[in-house]
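# Next input, structure requested:
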Amino acid sequence: MLLIHCPHCDETLPEAEFTYAGQAHVIRPGNPSDQTDEQWEEFLFLRANPKGPHYERWRHFHGCGRFFNAVRDTVTDRFLTTYRAGAPRPDLSSLTERLK
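Okay, here's the model as predicted:
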C-alpha cells in the first residue's frame, strides 16, 4: 500500500484517500483559439513518462478535496515529496541524494 502525505492536511494516509490527476506543471495555452491541431495534440495527449522521479498532480479526494503536487519515483513507486499546487518544483538533485 502506498502512503501519501497531503501538504494541506499535514497527514500521511493510504493511497485510497487520493486520486491521481496527471502530470504536474503542464502549461495551458494562453489563447486556445490560436493553437494549431498539432499544438492541441501535444497539450492534450503527450506527457512525460520518465523512468525515475516524476512530477505528478494528486487530489485528496476523501479528505480536504484539494489538489497538490508530488514527486514520485516511477521505478520504486516511492513518493519523494509532496508540495502545494502553485509552489515551485523542488530540486530533484536534493531529493535523489536522500535516496542514496
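# Please count neighbours and contacts with C-alpha atoms only from this point.
Fine.
# For stretch 84-100, buried residues please.
84-85, 89 (16 or more other C-alpha atoms under 10 Å).
# how far does it sit from the chain's center?
Once both centres are worked out by C-alpha atoms, centre = their mean, to the nearest Å, stretch 84-100 turns out to sit 12 Å from its chain's centre.
# List the neighbours of it that are in contact with it.
7-8, 53, 67-69, 80-81 (C-alpha atoms under 8 Å, 6 or more residues apart in numbering).
# now do stretch 9-23
Here stretch 9-23 makes contact (C-alpha under 8 Å, 6+ apart) with 1-6, 47-48, 55-64.
# Please give the structure of this sequence too, so both can be compared:
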Amino acid sequence: MLLLDCPCCGQRGEETEFHCGGEAHITREGPSSDDAAFEHYMFERVNPRGVHFERWRHVAGCGKWFHAARDTVTLEVWGTYPAQTSRPPEELLEKIRAARPGFKWRDIA
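Alright, predicted model coming up:
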C-alpha cells in the first residue's frame, strides 16, 4: 500500500484516498497539432521499471491534483509536489540520484 502526502492540504493518506491520473510532465497536444503528435500524446506512455512521475488527485481530501515520484518495483514514494510545476523540484531529483546513481528519466536529467 502506498502512503502519499498531499502537498496541497498537507494530509497523509493511503492510496485509496487518492486517484492516479497517469504519467506526469507529458506534452499535451491540442487540435492544431499534426496527427503523429496527437497520436503520440494519446497512446504512447512509458511504463518504467523503477522511478516514475505520476499525477494524483486527493479525492477523499482537498480534491486537488499533484505530482508524485514513486518506484514501480518497490512502491517507495520519493516525494510529492504541486501539479503546477513543469518539472520535478531539483531537491527531489537530487534525492533520487543519490539513491540511484545515473538516474535519468526522459528529458529530465
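# Quick TM-score on the pair, please.
After superposition, the two chains reach a TM-score (TM-score structural alignment, normalised by the length of the first structure) of 0.86; 98 aligned residues with a C-alpha RMSD of 1.9 Å.
# Name the nearest of the buried residues of stretch 84-100 of the first structure relative to Pro29 of the first structure.
Ala85 (18.3 Å; C-alpha to C-alpha).
# so how far is Lys51 of the first structure from the closest one?
For Ala85 of the first structure, the distance to Lys51 of the first structure equals 23 Å [C-alpha to C-alpha, to the nearest Å].
# got it, and Pro90 of the first structure?
Shown here: Pro90 of the first structure relative to Lys51 of the first structure, a distance of 18 Å by C-alpha to C-alpha.
# Then Val26 of the first structure?
Distance from Val26 of the first structure to Lys51 of the first structure, by C-alpha to C-alpha: 18 Å.
# ok, which stretches of the first structure are helices?
With DSSP state H as the criterion, the first structure has helices at 37-45, 92-97.
# Turn those into TSV, including distance to Val75 of the first structure.
Output for the helices of the first structure, formatted as TSV (distance: least, C-alpha to C-alpha, whole Å):
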stretch	distance to Val75 of the first structure
helix 37-45	23
helix 92-97	13
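# Looking at those helices, spot the one closest to Asn31 of the first structure.
Going by C-alpha to C-alpha, the one of the helices of the first structure nearest Asn31 of the first structure is helix 37-45, 11.5 Å.
# Nearest the middle, which residue of the first structure would you pick?
Glu56 (1.4 Å; C-alpha atoms, centre = their mean).
# residues contacting that residue?
20-24, 69-72.
# and if we set it to 10 Å?
20-26, 68-72, 82 (C-alpha atoms under 10 Å, 6 or more residues apart in numbering).
# Any chance of the residues you listed in CSV with neighbour count as columns?
Output for the contacts of Glu56 of the first structure, formatted as CSV (neighbours: other C-alpha atoms under 10 Å):
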residue, neighbour count
Tyr20, 14
Ala21, 13
Gly22, 13
Gln23, 16
Ala24, 18
His25, 14
Val26, 13
Phe68, 22
Asn69, 27
Ala70, 26
Val71, 22
Arg72, 18
Thr82, 22
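# Pro31 of the second structure pairs with which position in the first structure?
Aligned counterpart of Pro31 of the second structure in the first structure: Pro32 (TM-score structural alignment).
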